[in-house]
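Chemist: fold the stuff below for me.
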Amino acid sequence: MTAPSPSDPQATSTPSSSGGHALAPRFHGGHAVVGTDPRSPRPRRTGLILGILGGAAVLATLGITQLTASLGYDAAAENYDDATATVTREKSDLRTESSDLQAVSEAALLIVDHPADVLVVDAAAEDALRAAVAAADEATTSADALVASELPPAGEKPALFWDLFGSTAQLDGRSADAAGLAADLDTTSAEVGEASTALVESGIALLSTAGEAAVPFEAAHISARNDAVVALRDAAADVLTISTIDDAAATTYIALQDAAAQVVATETEELAEKAGPLLGARLEIEAFARALAPGVLLEFDWAPVVNGAGYNGSMGGYTTWWWDDPGRSVIQLSNSVAEQWPADRSQALVAHEVGHAISVKCQDMYDSSTQDSIEKWATAWAISMGFTDDANGVWAYGYPPQSYIDAAAGCR
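Modeler: Below is the predicted model of the structure:
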């Protein structure tokens, strides 16, 4: 066998002493083609795929977190808006209620602070009204403080989830605060309502006691002038119709107290005019006349001469009456009537004048179109009451028809 030359490029192996082949210590020259085993695996890309999937998962988690944070914030913002709307509405209601209570309280204060030293009101009713005014003032103070409280605005919505979560928690806290404020407003509203009810009830109670006190007050001041008494009655009637406490109620109450003061003032003036040695007899005659005509408001004037009589033992009387309600009359008597009191002739003349006065209760019982029939009626009424002295009108006007006497008997 011939051995190839070492420089022969085709020489790739040499026989060993033991036979077979041995690889050359290195490859050289040109390009060597390395064969592959078809059974060996392809290169793996698992790391890259896992990286991509991991990144996608992170992005998805961040997206979900952002969406969750955004939706949570929106819900919290909506809840806060609802809570603030409730607070705003209740504030508006409480503001109105507090303002109304303040107006009632001011009117009640006008009532309770007005001097009641003439027409005295019940002390317990006055104390109750003062206490109600104080309670009302406390209620309005609390209400005004709550109405003045402010809730912070929701603010701008943050962009990133970590800020959204913080702002959501803050809004939840503010919603809780708003709910607490709404509960306080509701409680205070109830307190204002209770204070208002107590104030109105105690105010009306005081006005009622004042209106009812007018009746015994009038009886205690019997010598007051008719106009003052009528004003007192009207004012008392007005007070008793009051169903709430406001400026009109205060005005009505003050009018009642002023009317009572006028009753006292006119009585003082009347008694001063009647003062003197005949005062006792005059007051007895006035009481006598009122007893003959219950329900008719009588006022009396005295003078030396009335209707052309009064001197030399003569007596004079003159009556003016009004058909209105209440029926009222003014009877003028000469001083000689009091000087001769209680003689039958004095009583008979007074009865004749009362016959004129009481006709306001019986105007359909006789003909009031002529002076003669008017005088015959008064005379007939005095006779029907049992006063037979000629001073009853018979001496001055003649004897009346029996029909008049019979009719007058039904006038009481």
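
Chemist: for the rest of this, base every contact and every neighbour count on C-alpha atoms.
Modeler: Noted.

Chemist: so which bits of stretch 66-83 are buried?
Modeler: Residues 66, 69-70, 72-74, 76-77, 79-81, 83 are the ones in stretch 66-83 that count as buried (16 or more other C-alpha atoms under 10 Å).

Chemist: for stretch 224-239, that is, sorry about that
Modeler: Those would be 224-233, 235-239, for stretch 224-239 by 16+ other C-alpha under 10 Å.

Chemist: try stretch 180-193
Modeler: Neighbour-count burial for stretch 180-193, counted by 16+ other C-alpha under 10 Å, picks out 181-182, 184-186, 188-189, 191-193.

Chemist: likewise for stretch 241-250?
Modeler: In terms of neighbour count (16+ other C-alpha under 10 Å), stretch 241-250 has its buried residues at 242, 245-247, 249-250.

Chemist: in the protein, which spans are helices?
Modeler: Assigned helices in the chain, in chain order: 46-113, 123-148, 161-220, 226-240, 247-274, 279-292, 335-339, 344-357, 371-384, 394-397, 402-408 (criterion: DSSP state H).

Chemist: structure for this one too, so we can compare:
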Amino acid sequence: MTAPVDVASSAIGGHALPPRFASAPEATPRSRRRRRGLIPGIVALMVAAATVGVLQITANLGYDEARTEFDAGRATTDSTGAALRQELDTLASTLGNADLLLQTDSGVLVAPAAREALSVAATDAREIVTPAEDLLARDLPAAEAKPGAFWELFAASGELTAQTRDLDDLAADLDSATPPLTTADTTVTDAGAAVLRSAADAAPAFESAHLSAKNDAVIALRDAASQASGTTLLDASAVETLVSLQDAAAQVVATEQAELAEKDGPLQAARMEVEAFARSLAPGVLLEFDWNQVVNNAGYNGSMGGLTTWWWDDPDRAVIELSNSVAEQWPADRSKALVAHEVGHAISVKCEDMYDSSTQDSIEKWATAWAISMGFSDDANGVWAYGYPPQSYIDAAYGCR
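Modeler: Reported below is the predicted structural model:
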């Protein structure tokens, strides 16, 4: 059995339609909420990136500033250390020369007090050398390669800052260690110069104690003493100066011993008196004496002979040769008069402008006039051999002393 058909409805046709047509499902409101959530994320990401960028820039700038200060501190420390090293080297050289000076001292001329002062100054100086060398032995920090990440840069900057403080402290210590070394060097140098001056000051008395020394040895002693007295630096030349001075002193002794050996014998005492007498007539003139049996063709049968050689250059010096008969007849007036004549030649080195030295006759007349001016009237004064001198020579001779 079939169901009845609604003709009206069928004829018309019919169908239930939805209120909207769509080929795809309608988007739900949830998808719109998701797009709105992306924006804050992107913003946050951008803020984070900017923050990282700022941190990176800040870290780079901070590192560069710290590195600049570190490099400056390292350069200052290097410079200060170099100055300290130079001062140490200078002091080491001075101390080395001080040791040589002390080792060279033979004890003949150097004053014991001056020697002791130099020894003490050298010892004190060495006490400040070791601490200064310890400062120089410290290892200096070196900056590593610049890192890349900001957190590494911040850490490296902090390390550089700490190292810079250490460098500044070390530079200050190095700088403060330099003045004491300079002072010590000055003290040792002054003490060394005082050693040389003391030796130079002793030279005149040493010379006076060895009057029979040869003129050349005495002149060498004087020259070395002059060099020593002007020494202000304690260097190798200062040591050489003391060596030269002491060598000259040794030569003074050696030549005197040789001279005394030559003059040894029964006439030695008289010869020494004659030489002392001659030196008393010509202070300031360096006199050397030789004795022989015959001088200037005289010496036998009671005759006396003399011969003088002198030098116009500095220092005033002469060599007087006398016959043994002068000592044999000493202290007769004629011996004194002849010696005075020879000294008149010798002392002419101090008065060369007072007479005509162009002829032998005028030279002998001058020596005779000088002996007369000194009160020696015996004709052995030169009158017997050369005749009486002009009064003008005698008058001039009074001004030669």
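
Chemist: what's the TM-score here?
Modeler: Here the superposed chains carry a TM-score of 0.88, computed using TM-score structural alignment, normalised by the length of structure 2; 381 aligned residues with a C-alpha RMSD of 2.5 Å.

Chemist: please report how far the counterpart of Glu65 of structure 2 in structure 1 lies from Ala116 of structure 1.
Modeler: Aligned counterpart of Glu65 of structure 2 in structure 1: Ala75 (TM-score structural alignment). Using C-alpha to C-alpha, to the nearest Å, Ala75 of structure 1 is found at 63 Å from Ala116 of structure 1.

Chemist: Ala235 of structure 1 now?
Modeler: In this view, Ala235 of structure 1 and Ala116 of structure 1 are 15 Å apart by C-alpha to C-alpha.

Chemist: what distance do you get for the match of Glu65 of structure 2 to Ala179 of structure 1?
Modeler: Distance, Ala75 of structure 1 to Ala179 of structure 1, by C-alpha to C-alpha: 16 Å.

Chemist: again with Glu156 of structure 1
Modeler: Computed as C-alpha to C-alpha, the Glu156 of structure 1 to Ala179 of structure 1 distance reads 22 Å.

Chemist: same check, this time on Ala135 of structure 1
Modeler: Taking C-alpha to C-alpha, one finds Ala135 of structure 1 at 26 Å from Ala179 of structure 1.

Chemist: got the contact list for the nearest residue to Tyr63 of structure 2 once chain neighbours are set aside?
Modeler: Using C-alpha to C-alpha, 6 or more residues apart in numbering and skipping residues adjacent in sequence, the residue nearest Tyr63 of structure 2 is Ser157, 4.8 Å away. By C-alpha atoms under 8 Å, 6 or more residues apart in numbering, the residues touching Ser157 of structure 2 are 62-63, 66-67.

Chemist: with distance to Pro204 of structure 2 added, can I get these in a markdown table?
Modeler: As requested, the contacts of Ser157 of structure 2 are exported to a markdown table (distance: C-alpha to C-alpha, whole Å):
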| residue | distance to Pro204 of structure 2 |
| --- | --- |
| Gly62 | 74 |
| Tyr63 | 73 |
| Ala66 | 69 |
| Arg67 | 67 |
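
Chemist: please name the nearest non-neighbouring residue to Trp370 of structure 2.
Modeler: The shortest distance from Trp370 of structure 2 to any non-neighbouring residue, by C-alpha to C-alpha, 6+ apart, is to Ala397 (4.9 Å).

Chemist: and that neighbour, how many neighbours?
Modeler: By other C-alpha atoms under 10 Å, the residues close to Ala397 of structure 2 number 24.

Chemist: which position in structure 2 pairs with Ala248 of structure 1?
Modeler: Aligned counterpart of Ala248 of structure 1 in structure 2: Ser237 (TM-score structural alignment).

Chemist: corresponding residues in structure 2 for stretch 398-409 of structure 1?
Modeler: Aligned by TM-score structural alignment, stretch 398-409 of structure 1 falls on residues 387-398 of structure 2.

Chemist: ends of that stretch, what's the gap?
Modeler: First residue to last in stretch 387-398 of structure 2 (C-alpha to C-alpha) measures 19 Å.

Chemist: buried sites along it?
Modeler: For stretch 387-398 of structure 2, by 16+ other C-alpha under 10 Å, it's 388-389, 393-394, 396-397.

Chemist: and those, which two are furthest apart?
Modeler: Spanning the widest gap among these are Tyr388 and Ala396, at 14.8 Å by C-alpha to C-alpha.

Chemist: hmm, Gly62 of structure 2 is touching Phe154, no?
Modeler: Yes. With contact defined as C-alpha atoms under 8 Å, Gly62 of structure 2 counts as touching Phe154 (7.5 Å).

Chemist: dump the residue contacts of the residue nearest to Asp344 of structure 1 when sequence neighbours are not counted.
Modeler: In space, and not counting its chain neighbours, Asp344 of structure 1 is closest to Asp389: 6.5 Å by C-alpha to C-alpha, 6+ apart. Applying C-alpha under 8 Å, 6+ apart, we find Asp389 of structure 1 in contact with 344-345, 348.

Chemist: most neighbours among the residues you listed, which one?
Modeler: Greatest neighbour count in the contacts of Asp389 of structure 1, by other C-alpha under 10 Å, goes to Ala348: 24 neighbours.

Chemist: show me what that residue aligns to in structure 2.
Modeler: The equivalent of Ala348 of structure 1 in structure 2 is Ala337 (alignment by TM-score structural alignment).

Chemist: same question, Val87 of structure 1
Modeler: For Val87 of structure 1, the aligned residue in structure 2 is Thr77 (criterion: TM-score structural alignment).

Chemist: so its match versus Ala142 of structure 2, what's the distance?
Modeler: Thr77 of structure 2 is 12 Å from Ala142 of structure 2, by C-alpha to C-alpha.

Chemist: good, wrapping up.
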